[in-house]
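Enquirer: take a look and give me a structure for this.
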Amino acid sequence: MSVPEPAHPPAPSARRVRPLWVALGFALTGLGFLGLLLPGLPGTVWFVLAAACFARGDERWEAWLLSRPVVGQLVQDFRSGAGMPLRAKWLACACIVVAVALSLGRIPVLVGQVAWALVGLAGVLYITLRVPTKRPNPA
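Expert: Presented below is the predicted three-dimensional model:
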């Protein structure tokens, strides 16, 4: 698969930063794959950020990431505004609730516990109210 060359070559200062974008893209891709394996760690957000980094660093790596099974579809759904499948929304919210509940006892200060619970609540509210629900395509 060939990726077209950019229409305008990058400025000299941008050329120096491109390897940093690619390195950050790989680090975020690694976190994304960990998120697919570990409960409580999101995967999609890291892949979306990795794709954005690759787009700034090297479009060939962005194309590579978007061509991965499952991962590419997740990023493309996010970019198009298609949202998350209902099952994924339920799973994400459940993971947030479990992670916050298990970690509250480790925070010694009440103010910290309340703040952490509010962060978890904000995540659940964002997923349920702001992220569109992707409807399955009728076959």
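
Enquirer: C-alpha from now on. contacts and neighbour counts both.
Expert: OK.

Enquirer: what about residue 87, how many neighbours?
Expert: Residues near residue 87, counting by other CA atoms under 10 Å, number 10.

Enquirer: another one to check against the first:
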Amino acid sequence: MPRAVIRSADERNSCVIKWLFLTVGVIATGLGVIGIFLPLVPTTPFLLLAAACFARSSDRFHRWLVEHAHLGPMVRGYLEGTGIPRRAKTVAIVMVWLTVPPSAFLLVPMPWVRALLLVIATGVTIYLVRLPTAPADNH
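Expert: Predicted structure coming up:
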């Protein structure tokens, strides 16, 4: 009769967390790919989320994403600390301000939630502006 493998609660929790990160990473990758084709869906933030999740769950998936011919360049500069392209920064900031205020004022009835959304949009904008900008590619 096969012997059952007994795992501690910590091992089970670790396994669940790993699968959770992997699942969120796969979903974020899918949303990032959709964002390539749909202008209102942000690509780079979803790919950065996927990279962070894969870094905590699967070396294989993380390596695949970072080395991918089309998706890799969108996250590599950020991960390496060399910056993100100026165009990506500009598009991200423009999309934040094209989507958050209309959503806040047209869909959210509570004033405090509207204010919170605007504060978050401001914080994201400040964060993006302060990120290093990758040098222009002159090829």
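
Enquirer: what residues are up against the residue nearest to the spatial centre of the first structure?
Expert: Centrality entry for the first structure: nearest residue to the mean C-alpha point is residue 45, 1.0 Å, by CA atoms, centre = their mean. The contact partners of residue 45 of the first structure, taken as CA atoms under 8 Å, 6 or more residues apart in numbering, are residue 32.

Enquirer: so the helix or strand hosting it matches what in the second structure?
Expert: Element membership for residue 45 of the first structure (DSSP states H and E) is helix 44-57. Aligned using TM-score structural alignment, helix 44-57 of the first structure spans residues 44-57 in the second structure.

Enquirer: list the helices and strands the one helix or strand residue 103 of the first structure maps to packs on?
Expert: Element membership for residue 103 of the first structure (DSSP H and E) is helix 86-104. Where contact means 3 or more CA pairs under 8 Å, 6 or more residues apart in numbering; DSSP states H and E, helix 86-104 of the first structure is packed against helix 110-125, strand 133-134.

Enquirer: which residue is the nearest non-sequential neighbour of residue 75 of the first structure?
Expert: residue 48 (5.4 Å; CA to CA, 6 or more residues apart in numbering).

Enquirer: correction: the previous question concerned residue 135 of the second structure.
Expert: Closest to residue 135 of the second structure by CA to CA, 6+ apart is residue 85, at 7.3 Å.

Enquirer: which residues does the one you found contact?
Expert: 133-136.

Enquirer: which of those has the most neighbours?
Expert: residue 133 (19 neighbours).
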